[in-house]
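# got a predicted structure plus its sequence, pasted below:
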Amino acid sequence: MGGEMKTVGEALIDILEANGVDTVFGIPGVHTVELYRGLAASNIRHITPRHEQGAGFMADGYARVSGKPGVCLLITGPGLTNAITAMAQAQQDSVPLLVISGVNARSSLGHGRGRLHELPDQHAMMASFTLMSHTLLDPADLPAVMARAFTILRSGRPGPVHIEIPIDVMSMEIPLPRLLQSPAFLPRADLASVLDLAERCERARNPVILLGGGAVDAAKAVATLAERLDAPVVSTVNARGMLSGHPLSVPASPSLKAMRKLVAEADLVLALGTQMGQTDYGMFADDGFPELDNLVRVDIDAMQLARGPRAVLSILSDVGTLVEDLLTEIGEEKTSSGGRGRAAAARTAAHAELTDKMRAEISILETIRDTLQGAIIVGDSTQAVYAGNLYFEAGRPHGWFNSATGYGALGYAAPASVGASLAEPETQIVCLTGDGGLQFSLAELGSARDAGVRVIFLVWNNDGYREIETYMIEQGIVPEGVKPSAPDFPKIAEAYGISAERLGHVDDLPAALRKARDNGGLALIEIHERKTAGMLD
């Protein structure tokens, strides 16, 4: 500890900077102003959303693209509860979020005296789903608590971490801590497990690799492994784009019959960094994914290995480290066992399973990818995204992610796109959102304008909650509550100073995308499922 004294709020900003934080998201209030005392003098940029849920989703998009924890500063009570949906989405999708909130003064906690923004037990509420929730009762504990938080965020399976600071603690002075970046501790497989897996790989004649979001940062090594094994690679939603365009890549959901057949016929199924949860492996809630007697799972989370499908070999390891270790133990590329042919056949069969409407929607996604090469598409829960989650090859790692997985929140795409753009300012971001979903976070158009980001808001307008309406009809239920009216989205965008247009024909999309990209990258384009000609031809 050094001799200089700083308030807890000032020291907090110093600690964030020392841990590589360059952006924070939040809406300041009386209950957090002391946390802002040192912010203006720092190198950290503050982004103000229009709602705290937007702060959480922005931090999520930032974290997914940057690989660093997304950080929020939120007031106690409603500011924090507004962000719970975003934190729950991050928990389900293994996204590192650090949420620092206020809480009422220490002397008032647990007494229920009707203080402003009071909750009966804010800490207990947050502890129910976060990796860590801590109340900073002693100001001197700040350095140690922050060190623990960052180590948790960087080690093991990521997720949300919450630290609450009582308002009477924020202004207390502590000696300026020694500023060091907190360490990360990633699990690494023991040699016996690596050798066991290497032997299984050498014996396999029909292997298949399943990829989840936990493998996405090891794209190059995974591609080398796939080539060595001549193994088709099936990517779940958060792994799309890892092997973009590779002949072994099968960018289709394991929920499809063709993928299940491919896996069932394999003599080795190697699952890397995937939860094997319902939104990837049982999207239709049919419990039809085959039981496998040759499944090997590699995951960074021991609990996930314990609760997932039974595996003949479970390996606790960071995927990148495991694959690199495995490559040193197996031979060079096998004589072809038909992996590329099996992958091509699986792609064809999976695509054939889709409806004509889905294939038309996927074609539009491919137009976006090919027109804006290197772009990142961030999606909400909307029909075109559902189709893409079933079958779509993103153009790059981290090039396709959305909220139609795990927690399945609406209103995600607009703020998450802002966060993604702040993580990669030179990259074009496309926010793919429905008319229903965008209205959950419509005001974040203003946040995008304020932040100067490169986001094209592509609004997929189908006059309401069409997916739910269709499901109700299929279940013999007269649709109710599925036709919320929508504003004139281009006019709303223009009111925020954002250029906008409504497409007359779907063939105009490439030109509209290029125009938006070339004019600064911030725009809104509306496609209407019925009124835009050529949509579902």
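Arrived safely, thanks for sending. None of the values given here were measured: they were computed from a predicted structure.
# use CA for all of it now, contacts and neighbours both
Fine.
# how about the helices in the stretch 351-500 of the chain?
Secondary structure of the stretch 351-500 of the chain by DSSP state H, counting those that start in this stretch: the helices cover 356-371, 383-390, 413-423, 435-438, 444-451, 466-474, 489-495.
# out of these, which one sits most buried?
Burial of the helices of the stretch 351-500 of the chain is given as mean neighbour count (mean count of other CA atoms under 10 Å); helix 413-423 ranks first at a mean of 31.
# run the chain-centre distance for that one.
With CA atoms, centre = their mean, to the nearest Å as the basis, helix 413-423 stands 11 Å off its chain's centre.
# distance to residue 52 added to the helices of the stretch 351-500 of the chain, as a markdown table?
Formatted as a markdown table, these follow (distance: least, CA to CA, whole Å):
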| stretch | distance to residue 52 |
| --- | --- |
| helix 356-371 | 30 |
| helix 383-390 | 24 |
| helix 413-423 | 10 |
| helix 435-438 | 16 |
| helix 444-451 | 11 |
| helix 466-474 | 27 |
| helix 489-495 | 21 |
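# quick one, which of the ones you listed gets closest to residue 72.
helix 413-423 (11.7 Å; CA to CA).
# alright, now check it against this:
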Amino acid sequence: MYADDTPADPTAKPKGVPVYKRILDLFEAEGIKTLFGIPDPNFVHLFLEAERRGWTVVSPHHEAAAGFMAEAATRITGKPALAIGTLGPGMANMMPAIQCCKVENSPVIFMGGQRARITERRVRRGRIQFVRQEPMIEDSVKYSASIEYADQTDEIIREAIRVSMSGTPGPSYIEYPHHTVLEELDVPEALPPHRYRLTMQGADGDRVAEAVEMIAKAKNPVILAGHGVYTSKSGAAVKDLALKIGAPVIQTSGGTAFIKGIEDRTFPYGFSEVSIDAVVESDLCIALGTELGEPSH
């Protein structure tokens, strides 16, 4: 038998990229290199690969803690965060965090392990750690999908991030059945965010011009600053506006982040006589980064 002694080309690229590596590639393209969760057989390869790449891997004692830490990460960074739960009880444990992300508009991408479909659909099967997760979760997220085939990986991960970050932010859920874990893909380099979604979302020119006109005519404007001011890193812009128009800054209960340089004109909403007087006497409210929720407005 003929033996080929030619050494392998060290620069040759592998024939395929495993799905779990591609998932990390897609999140890295978004600048995300932290994950929260407890690994199970579906995710052990992904967790080990994330550590090898230098990711920060946070594995708490309970999945709910992982979800809440991911929610906090979105507040700190203004970016999506990744939380991973084991199939069955792991995802059930994450439900409190998923609900929190829904009401707090936090763009956390939750990924849940699941049995291979051939196992899930058997007439006789063991029941350990099995529940149909999507029906339990889909009403609590902006987007829900399952990676049923390996070549869906890019479109589902991107759609989850796109939907979570579009308009009012919110959570998404991606199911990761076991039969796709080690499948390989022939894919190009992951696209940067601006190549597949809007990364700068703002008001159209007519609405901006209308707001400028209203501000110019106002005699006693106030700025109502919500948590979105902090997550969008817009504190400096709010400071400049407040000083330019001489307006006090009233903070919502979710918008108590500190803006250096305007402490003398910043007040909590509803817990300060000064802020109450400012609101009563105002003729224009400039609401920034807030939903104008019913408790305070």
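Cool, got the structure. Owing to the predicted nature of the structure, the values given are computational and were not obtained by experimental measurement.
# on that earlier part again, to residue 240 of structure 1, which of the helices of the stretch 351-500 of structure 1 lies closest?
helix 383-390 (9.0 Å).
# closest to residue 297 of structure 1 out of the helices of the stretch 351-500 of structure 1?
Here helix 383-390 is closest among those (CA to CA), at 22.2 Å.
# can you show me the helices along the stretch 51-200 of structure 1?
Going by DSSP H, counting those that start in this stretch, the stretch 51-200 of structure 1 shows helices at 52-66, 78-82, 84-93, 122-127, 142-154, 167-170, 191-203.
# of the ones you listed, which is nearest residue 489 of structure 1?
The nearest among the helices of the stretch 51-200 of structure 1, by CA to CA, is helix 52-66 at 18.9 Å.
# hang on, the earlier thing: closest one to residue 93 of structure 1 among the helices of the stretch 351-500 of structure 1?
So among those, helix 413-423 is nearest, using CA to CA, at 13.4 Å.
# which residues of structure 2 does that closest one align to?
Aligned by TM-score structural alignment, helix 413-423 of structure 1 falls on no residue of structure 2.
# which elements pack onto that helix?
Identification of packing neighbours for helix 413-423 of structure 1 by 3 or more CA pairs under 8 Å, 6 or more residues apart in numbering; DSSP states H and E yields helix 52-66, strand 376-379, strand 429-434, helix 444-451, strand 455-461.
# tell me what angle that helix forms with helix 84-93.
70 degrees (axes from the mean of the first three to the mean of the last three CA atoms, to 10 degrees).
# now the alignment partner in structure 1 of residue 192 of structure 2, nearest residue through space, not along the chain?
By TM-score structural alignment, residue 192 of structure 2 lines up with residue 181 in structure 1. In this structure, residue 181 of structure 1 finds its nearest non-sequential neighbour in residue 19, 4.7 Å apart by CA to CA, 6 or more residues apart in numbering.
# ditto for residue 149 of structure 1
Closest to residue 149 of structure 1 by CA to CA, 6+ apart is residue 161, at 6.7 Å.
# go ahead and confirm that neighbour touches residue 146.
No - proximity of residue 161 of structure 1 to residue 146 does not meet the contact threshold set by CA atoms under 8 Å, at 10.3 Å.
# neighbour-wise, which of these two wins?
Neighbours per residue (other CA atoms under 10 Å) separate residue 161 of structure 1 from residue 146, with residue 161 holding more: 26 against 19.
# quick one: map the more buried one onto structure 2.
In structure 2, residue 161 of structure 1 lands on residue 172 (TM-score structural alignment).
# and if you look at residue 239 of structure 1?
Match for residue 239 of structure 1 (TM-score structural alignment): residue 255.
# right, and that match touches residue 234 too?
No - Residue 255 of structure 2 is beyond contact range of residue 234, at 11.8 Å (criterion: CA under 8 Å).
# the more surrounded of those two?
Between residue 255 of structure 2 and residue 234, counted using other CA under 10 Å, residue 255 has the larger neighbour count: 21 against 14.
# so what's that one up against?
Contacts for residue 255 of structure 2 (CA atoms under 8 Å, 6 or more residues apart in numbering) come out as 225-230.
# do residue 3 of structure 1 as well
Counting by CA under 8 Å, 6+ apart, the residues that residue 3 of structure 1 touches are 175-176.
# how near is it to residue 178 of structure 1?
10 Å (CA to CA, to the nearest Å).
# same question, residue 299 of structure 1
Residue 299 of structure 1 is 34 Å from residue 178 of structure 1, by CA to CA.
# try residue 99 of structure 1
Distance from residue 99 of structure 1 to residue 178 of structure 1, by CA to CA: 23 Å.
# who has more neighbours out of the two?
Between residue 99 of structure 1 and residue 178, residue 99 has the larger neighbour count (other CA under 10 Å), namely 27 against 12.
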